[in-house]
Every structure is written in structure tokens, then in C-alpha cells.
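> Any chance you can model this:
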Amino acid sequence: MEELLRKLYEDAQKEILSADSLQQIENLRVKYLGKKGELTQILRGMGSLKPEERPVIGQIANEVREKIEGLLTETKNKIAQLEKEKRIKSEYIDITMPGKPYEYGHKHPMTQVLDEIKKIFLGLGFSIAEGPEIEFTYYNFEALNTPEDHPARDLQDTFYVTSDILLRTQTSPVQVRTMEKNKPPIRVISPGRVYRSDEIDATHSPVFHQMEGLVVDEGITMGDLKGVLNIFAKKFFGEDTNTKFRPHYFPFTEPSAEMDVSCFACGGKGCRVCGYTGWIEILGAGMVHPNVLRMSGIDPEKYSGFAFGLGIDRITMLKYGIDDLRLLFENDLRFIQQF
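A predicted model of the protein is given here:
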């Protein structure tokens, strides 16, 4: 048995010293010193030895175990050091090379425009109201004086979730919800995403952005509407901006109008941007229909109000001379950083 132990050590020594990976070292440890390893197998034969031989063989076995463990540890450390040095060389960084610059984000042009618009109206005493994008047909249509059989619904290409739930086609439902929860005076703007079933092209998208405004109080007139929107136009497009109002139709306002501003590109002389008319349409507006006030729990005999709505996407395209709506949705940093 003594010869078997010495032979075991010699074989183990040769294999350990020739190992070149940590996995091999682990495999050799299991092979020689594991619970089912070769040393254990030899020691199982100690029961056949004479009593006086057992202490001697036991001591030799312990020495063999310690020597093999020492070899394993020493070789493991050497291999680990070699692998570390190899990794350091492979991961060498040439500090003389120029670094890769980090690309910083940039505020989206639509966000910049919306921030500017909100700043103007907040300065006029408005507050910001928000509402759900998945809306009930009641708030999107009926409460805005557009009943189920109203012909104006034919103008809305709507994404329906169920027969009475839809993706809002405008931010006007926020106005209704605001009037239901608050008593006049009311002065709010409601920016947000809206949805209509359009094919996406240079001027249309099924998802776009609106901002609507609402004022309700005693004695509100069309003159107040024109005054507020004139201030907005001059603050946003420049102090030399002129405005004009054209009669129009919206089911939730009466009377209704569309507002044009003098072309900020040519100063009203006529150019490609304004279609050589000198004017650019930017929003729709009007006095809140008495039916809308009444359905929202506000007495139209005592209170009146005005509302307006504009497309953030369109205003952004006009302000920055962008000719393709799709550029606003691609999030290409090369495009966004220009603004």
C-alpha cells in the first residue's frame, strides 16, 4: 500500500505540473482527493493491514494528501496569475488614442415648441389640465354637442376600442372633465396626444399632438378670445405678427372661427410657406356652445366661455420650416440637434 501511495503522488505530480487551466486543476483535485478519488479508494484497503502497519500507512497517506493539496494550490495560483497577465495584455488600453465622444440627448423640437406655448399661457394665468387618452365616447362626442347621429362625426376617423370607448380624437374631452369638476372661473390649457385613423405621410399621422384652451367665467366675449389669441400670436411668432379670424363651424363652439397669422417667413408678402397668400392658418376657436356648458353642469345663462385648439405638430413644422411630419417621430439625433 505504501508503494501505491507513492505511485499515486508521482502520477498526481506529473499531471498537476502539466495542467494549463483552472478547470484542469479542479478536475485533478476531484480525481485524486475527491470523495470517490484515487486516494480514497486506496485508503479503503487499510482494513486489511496489520494493526501495527495502519499508523505508518495513515501518516504516509496524510503526507501524500498534503503534498497533492500543496501542488494543486501552487499550480492554481500560477495559472491564475498567467491568465490575469494574459487578460491584462488583451485588454490593454492605448491612452494616447482619442476617446469616443459621448452623444448627449437634445430636447425635441415639438417639446421646445410646447414648452414655449405653455410658458405664454401660464403667464396669462392659465393652468394645465390633463385627461385620459383612452376615452368614453360621451366625453369625446356627446358632451361636446356631437350626438350619435350628428353629421360632424363623419369627419372623425376614430379608433374604437369598444362601441363606447375610443382613443380620443382631440383633447377637448379634458375641457369637459375640467368643467365637471370645477366651478367657474376656469382658465386651462390641455396639451396631449390624440389619435385618428390616418395613413402616415409627409403631413398626416395616426398619432399627433394638440393643445386646447378653455376659459369660462361671467361676461366672457368673443373680444376676450381675440385678445388672448392675439397676445399668443405676437409672443410666439413675433411682435409684428397680425391675425385675422374667418367664420367656421365646430359643433362645440358657436360662433366658431379659424385664426390665421401673417406669414412669419415673408412678413405677409406672400411666399412658398404661406402658399403666396401672406397668411397661415394655425388654430380653430370659438365661444363655448351653451349645450356644452349645460351638459357639464354650468349655467349658460350666467356663464360664457371660449375655447381654442391648435396642432403642436403643425405649429412646430411651421416654426422650423420642417416639410415632413415623419421627421418628428423618427427620433434621429442628427435631426433633433438642429433645433
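
> From here on, just use CA atoms for contacts and neighbour counts.
OK.

> how about the strands of this protein, start to end?
With DSSP state E as the criterion, the chain has strands at 127-128, 134-136, 160-162, 165-167, 186-195, 207-217, 243-250, 253-262, 279-288, 304-311.

> In the longest helix along the chain, which of the residues would be classed as buried?
Across the chain, the longest stretch assigned as helix under DSSP state H is helix 54-90. Neighbour-count burial for helix 54-90, with 16 or more other C-alpha atoms under 10 Å as criterion, is recorded at 57, 60, 61, 64, 65, 68, 71, 72, 75, 76, 79.

> One more, please, to line up against the first structure:
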Amino acid sequence: MLEKIQSYLEEINAFVPASGEEAEQFRIRFLGRKGIIPALFDTFKSLPPEEKKVLGKSLNVLKQAAAEKVETFKAGAGRASGQGKQEDLSLPGEPSPTGGRHPISLVEKEITAIFSRLGFNVAEGPEIEDDWHNFSALNFPAEHPARDMQDTFFIRRDPADPKADMALRTHTSSVQVRLMENGKPPFRAIMPGRVYRNEAISARAHCFFHQVEGLYVDEHVSFADLKQTLFYFVQELFGEGTGVRFRPSYFPFTEPSAEMDISCTICKGSGCTMCKQSGWVEILGCGMVDPNVLKNCGVDPERYSGFAFGMGIERITNLKYQVTDLRLFSENDVRFLSQFQSEIV
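Coordinates of the predicted model:
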């Protein structure tokens, strides 16, 4: 009987059905009510105890092998019918769409890289500022329009004690004040960050935007240093041959002050809505740091001089990527943002 069991076991292990019908015939032949294995168990019952000890384990192995074979057939039939689809691991993976950096982040990173080549470090500060760092230390007089509610988002306003006022910063110049208060010259740093102003939202303006400001304070710093620094920046960012011009202006924290224009990158000087048909676009304000500002920050204006500048990153991004509506940068429209997905840096 042991030889018969071994022969059936070899047959079971070697059997591969060609169809579901053959698999069912196999089940009936070995495990059906009148099948081979039930018949062997009936014979097993009449054997003497000595033979049962020898054959019992082999008979159980035979039954288990047949049952597992049947279960394997059932699982295979299920996959063939789509109930348990088996993956083909040799197939290539499905492509996943890649994201990309926001255009504002791309331009901020590029601006930072350009100034870092000139030795400028990056400095940061809080977005909620007190009156001293946002206004007073920067030479803003008490009656300056920027202090009015229509221009500034105040968090706390105390007419009796303006020094206690707290507001969302209106520029990153406050970081310049903190830098000079907490260190010693020379200073050479840029200050990127988000700022807030109470302005009507349009294609050219928003109530929040991003700035990069710069500060260089040392002995014998001149306006010529400022002009050459910004000229180098423009040629690096917008390309060789980009026109640059400076116009006299006024800022409370610089004297003398200027606004810097570049030739319009959208219309190439022929005139468009971005440049207001002039062929030129103002991209930043700049000037020599006012001696009062240096004094307020604990820097000796008799020994040190410096220049400062500030630009809106959105304006730079408009010109670099020829985007005509500033609102696109904050609307999270995937159709717009997907245009920058290949520019991952």
C-alpha cells in the first residue's frame, strides 16, 4: 500500500490541467466521495495497528497534496477570469507627472544665486513687525502716509503710543534694521520674503507680494558701487544688452534715492500695457542709506556709508517669463503652474 500511495503522490505533483474541466475531473478522481483517497482511508481503517503507524503519515501527506493542488487550480481560474489579476512585473511602470517649483520660488532662487556671487548673504526676519523696525528706524516721519490704515495692515494700533503698534511688515527693510542692530559693519546681505500692503488687487498689484532687498554697508561705499552692482544683476538675470536707466526719486530711508528701469522684455521697447507704452519698466528702488538710519541702528555714519535696494519678485517674474497678470501667481491654477514643471532646481 505504501508503494501505491507514493505512486499517487508523484502523479498528483506532476499533474497540470489544461482546462477547468480537467481540474474538476482530477478533484473527483482523488477527493470525490468515491475517489482514490477516501477509498485508501477506508482500507486504512481495517489495517493492523503496526501498519497504521507506518502508513498514516504518508496517507495524510497524499490527501494534503491533492487538496493543495485543487486550491491552486481554483486560484488560477480566478486570475484567468479577472477576479484576482496578477501583475506582470516585467512591464515598465506607469509615468507619474512631475511637479515643479513655483515661478516665484524659481526667480527668488536665481536672484539669490546672482547676489551670492557678489558676496551677499541671505538674512531673514519676522513678518509681524513693531513700529520701530517697520517705520521709525527707517526714518519714516510720524505723519508719513505709509502709517495710515489704508496702506498698512495693522494688527494692533494705539494712537496714544505709536511705538506699541504692530503690523504685517510692508517691506523687508525691517530685516536691514535688525541686521545692523545686531552686528557690526561691514554688512552685505539680501533679504527675501513676503510683505503686505493694503492695496486693491489687479493685474499689476496685490495685497501681498514678495520682495528682495539688499544692503551693503562698509567704509567708502559710493553710489557708483550701487550702480555697478545693479547693472551686473540685470545683465545676469535678463541677459546681456538689457537696457538700464536710473531716475531720481525719494525714499525716507535713502539719500540720494533713485528708481531703476530696464528695457521692457515683453514688447522689446515697442510699447505694451506692462511698460505703459514707454518701452521701460521700473523694477526696483535704491539709494544710499540715509545717515539717520545708520545712526538709529547704532552704525557710525561718519565712518561708514552704504547703499540699499528693494525689488518686487512678482514684477521680476512678470518680465522674465512674460506673464502679464500678477494675480496668476497666487491663484494656484494648475494650467498656469504646469508650464514651469520642467524647471526644477
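
> can I get the strands of the first structure in TSV with mean neighbour count and distance to residue 11 of the first structure?
Below are the strands of the first structure laid out as TSV (neighbours: other C-alpha atoms under 10 Å; distance: least, C-alpha to C-alpha, whole Å):
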stretch	mean neighbour count	distance to residue 11 of the first structure
strand 127-128	14	83
strand 134-136	19	76
strand 160-162	13	77
strand 165-167	18	78
strand 186-195	21	76
strand 207-217	21	75
strand 243-250	15	96
strand 253-262	21	95
strand 279-288	23	90
strand 304-311	23	84
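
> would you turn those strands into CSV with distance to residue 27 of the first structure?
Converted to CSV, these look like this (distance: least, C-alpha to C-alpha, whole Å):
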stretch, distance to residue 27 of the first structure
strand 127-128, 69
strand 134-136, 62
strand 160-162, 62
strand 165-167, 64
strand 186-195, 63
strand 207-217, 62
strand 243-250, 82
strand 253-262, 82
strand 279-288, 77
strand 304-311, 71
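
> Just want to check the distance between residue 290 of the second structure and residue 214 of the second structure.
Per C-alpha to C-alpha, to the nearest Å, residue 290 of the second structure is found 14 Å from residue 214 of the second structure.

> Among the strands of the first structure, which comes closest to residue 273 of the first structure?
When those are compared by C-alpha to C-alpha, strand 279-288 sits nearest residue 273 of the first structure, at 8.2 Å.

> Give me the packing partners of the closest one, helices and strands only.
Under the contact definition 3 or more C-alpha pairs under 8 Å, 6 or more residues apart in numbering; DSSP states H and E, strand 279-288 of the first structure sits against helix 222-237, strand 253-262, strand 304-311.

> what's next to that strand, contact-wise?
Residues outside strand 279-288 of the first structure that contact it (C-alpha atoms under 8 Å, 6 or more residues apart in numbering): 221-222, 225, 252-263, 268, 270, 274, 304-311, 314-315.

> how close does it sit to the second structure?
Its aligned residues in the second structure lie a mean 0.7 Å from strand 279-288 of the first structure after superposition (mean C-alpha distance after the TM-score superposition for the first structure).

> The second structure: helices as residue ranges?
Using DSSP H, helices in the second structure cover 2-14, 20-31, 36-45, 49-80, 103-116, 131-134, 173-181, 223-238, 291-296, 313-321, 334-337.
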